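Asker: Here is my input, please return the structure:
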Amino acid sequence: MQSLFAGDTRSITGALLLLAITSLVGVLGWLSKIVLQTMADWRQRRRDNDDRQEHLEEVLVDILIHADFDDRSVAGIIDTRRITALKDQIDSGPSDYRPFVPSEAPDPTFADYRGVRRRLEIELMVACDRFFDNSQLFHGYYAHLATAEFAALSSERKKQALDTLVALGEKVQADYQRLSQAMETAPEAQPIYSKVMSALPPRQDIWPNA
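Answerer: Model prediction:
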């Protein structure tokens, strides 16, 4: 009788031991799955963060190149010699004279900037906002010089419009200087600033024979 109970006890103990081992294996498997998933999620987040950082740097590079080109363009448009020549044309040309204004190809830089704007330091964000706002205002005003509305103005009003264009252009140039300084010191832009600026072509006088 005792041996019979002893056999039952051993069977129950063995079953409990087997159940414990099975449960432990299940728990370890579950923990292993959680750990692996956590590691995979962490790697994915790091890849996503690296991609976001790379995209941010690409946009900042584009902004620097675009702003430098725009500053040069504005400098050429409002150059005193050019404005003086246009005023002479207004005085001596036909009453409906209007200057030739070349069309501009659409530039995606501003739209790209809007996508990363909130990730920038406040100072850099403000500098970018001011530059883009005044640049767009300037180029919109400049394009207006080629319209029939401008052609219909009196000679004096046309020359006043050119003076306004110069004032707007000077704002863009001042904003470019602020933007350049902000780029040079902002943590997110500082690593690429000197590389971009050193790669840009030197500035030249667009009126060398004047």
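
Asker: Every contact and neighbour count from this point should use C-alpha atoms.
Answerer: Fine.

Asker: Residue 67 and residue 175 touch, don't they?
Answerer: No: judged on C-alpha atoms under 8 Å, residue 67 makes no contact with residue 175 at a distance of 9.7 Å.

Asker: Please provide the structure for the following sequence as well, for comparison with the first:
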Amino acid sequence: MIKCNVTVGGTISRVATVRTNNEGKVFTAFAVNCVIPAKSGINKTVEISIAKDGEDNELKNYAIGQRINVSGTLTFKKRGDNLYFNLSASDVGLSASNEDSIKGEMHFRGKTGKHIEEKTDKKGKDFLQFSGFSTEKVNDGFEYLWVRFFGFDCKREEWLQPQTGIEVKGEMDLSLYNDKLNLACKVSEMSKYVKPAYNSNN
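Answerer: Below is the predicted model of the structure:
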């Protein structure tokens, strides 16, 4: 599981339409383009699909190309090499800024990768660096979405080992390197995660 409470600044790329989900609930759907700056190579534009509960008549007046800020819960869907962005909006407003951004806090549950590294930065401060993955069952297989974690001002606990269940909260960072999107998190809270036992009665 990866959920991020974020604010997105971008440009409307698909006009708002009113739809009904499988449970009969009405929502307003549109999309926003956001440019992710590249650390190396060319910047990349990602499209974020946005859904807002109810029929928002004001959104219907927003035109393609309009600058906008959207706050809400961002989730990800990985299919092969493609990463899709879905945002359940709580607040939408016009923006006077020309800067694209995706900023917020990540909540992650998954497993650590094969390596937990204890490093020292240029100022002599110790930090942890490791990767973790969240798993989604898709048809007869699985999709794995990886996140890079950086733990500053936190010591390595005994339980933090490779291939261990983990729950992390912290600042989300989305970047681009050689045309590949990198999802990262600056750790503020971290604990061992034990998946609840399956109860057939629930």
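
Asker: Could I get the TM-score for this pair?
Answerer: Put the two chains on top of each other and the TM-score (TM-score structural alignment, normalised by the length of the second structure) is 0.18; 70 aligned residues with a C-alpha RMSD of 6.3 Å.

Asker: still on that earlier bit, give me the common contacts of residue 67 and residue 175 of the first structure.
Answerer: Contact with both residue 67 of the first structure and residue 175 is made by no residue, according to C-alpha atoms under 8 Å, 6 or more residues apart in numbering.

Asker: for the first structure, what spans make up the helices?
Answerer: Secondary structure of the first structure (DSSP state H): helices located at 2-77, 80-92, 109-116, 122-144, 148-151, 155-185, 190-199.

Asker: Kindly report the same for the second structure.
Answerer: Using DSSP H, helices in the second structure do not occur.

Asker: Which stretches in it count as strands?
Answerer: Counting by DSSP state E, the second structure has strands at residues 2-20, 26-36, 38-40, 44-53, 67-79, 82-94, 101-120, 126-138, 141-152, 165-177, 180-192.

Asker: Mean neighbour count added to those strands, as a markdown table?
Answerer: Rendered in a markdown table, the data for these read as follows (neighbours: other C-alpha atoms under 10 Å):
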| stretch | mean neighbour count |
| --- | --- |
| strand 2-20 | 20 |
| strand 26-36 | 20 |
| strand 38-40 | 13 |
| strand 44-53 | 19 |
| strand 67-79 | 19 |
| strand 82-94 | 15 |
| strand 101-120 | 18 |
| strand 126-138 | 17 |
| strand 141-152 | 17 |
| strand 165-177 | 19 |
| strand 180-192 | 17 |
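
Asker: hmm, back to that, TSV for the helices of the first structure, including mean neighbour count?
Answerer: Shown next, in TSV, are the helices of the first structure (neighbours: other C-alpha under 10 Å):
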stretch	mean neighbour count
helix 2-77	14
helix 80-92	15
helix 109-116	16
helix 122-144	18
helix 148-151	15
helix 155-185	19
helix 190-199	14
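
Asker: does residue 75 of the first structure really touch residue 169, like I thought?
Answerer: Yes: here residue 75 of the first structure reaches residue 169: they are 7.5 Å apart, a contact under C-alpha under 8 Å.

Asker: Excluding chain neighbours, what is closest to the most centrally placed residue in the first structure?
Answerer: Nearest residue to the geometric centre of the first structure (C-alpha atoms, centre = their mean): residue 113, 3.0 Å. Nearest residue to residue 113 of the first structure, sequence neighbours excluded (C-alpha to C-alpha, 6 or more residues apart in numbering): residue 59, at 6.5 Å.

Asker: was I right about residue 70 of the second structure contacting residue 101?
Answerer: No: counting by C-alpha under 8 Å, residue 70 of the second structure stays clear of residue 101, with 10.5 Å between them.

Asker: Mutual contacts of these two, please.
Answerer: Common contact partners of residue 70 of the second structure and residue 101 (C-alpha under 8 Å, 6+ apart): 7-9.

Asker: and of the residues you listed, the nearest to residue 167 of the second structure?
Answerer: residue 7 (22.3 Å; C-alpha to C-alpha).

Asker: What's the separation between the closest one and residue 108 of the second structure?
Answerer: 18 Å (C-alpha to C-alpha, to the nearest Å).

Asker: what does stretch 75-85 of the second structure contact?
Answerer: 2-4, 47-49, 74, 86-87, 143-145.

Asker: make that stretch 136-147 of the second structure, sorry
Answerer: 78-80, 131-135, 182-185.

Asker: Go again with 7 Å.
Answerer: 78-79, 131-135, 183-184 (C-alpha atoms under 7 Å, 6 or more residues apart in numbering).

Asker: Between the two ends of that stretch, how far is it?
Answerer: 14 Å.

Asker: show me what contacts residue 74 of the second structure?
Answerer: 3-6, 85-88.

Asker: Tabulate the residues you listed in a markdown table, adding columns for distance to residue 190 of the second structure.
Answerer: Putting the contacts of residue 74 of the second structure into a markdown table (distance: C-alpha to C-alpha, whole Å) gives the following:
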| residue | distance to residue 190 of the second structure |
| --- | --- |
| 3 | 15 |
| 4 | 16 |
| 5 | 17 |
| 6 | 20 |
| 85 | 25 |
| 86 | 25 |
| 87 | 24 |
| 88 | 25 |
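
Asker: closest to residue 191 of the second structure among the residues you listed?
Answerer: Closest approach between those and residue 191 of the second structure, by C-alpha to C-alpha: residue 3, at 16.5 Å.
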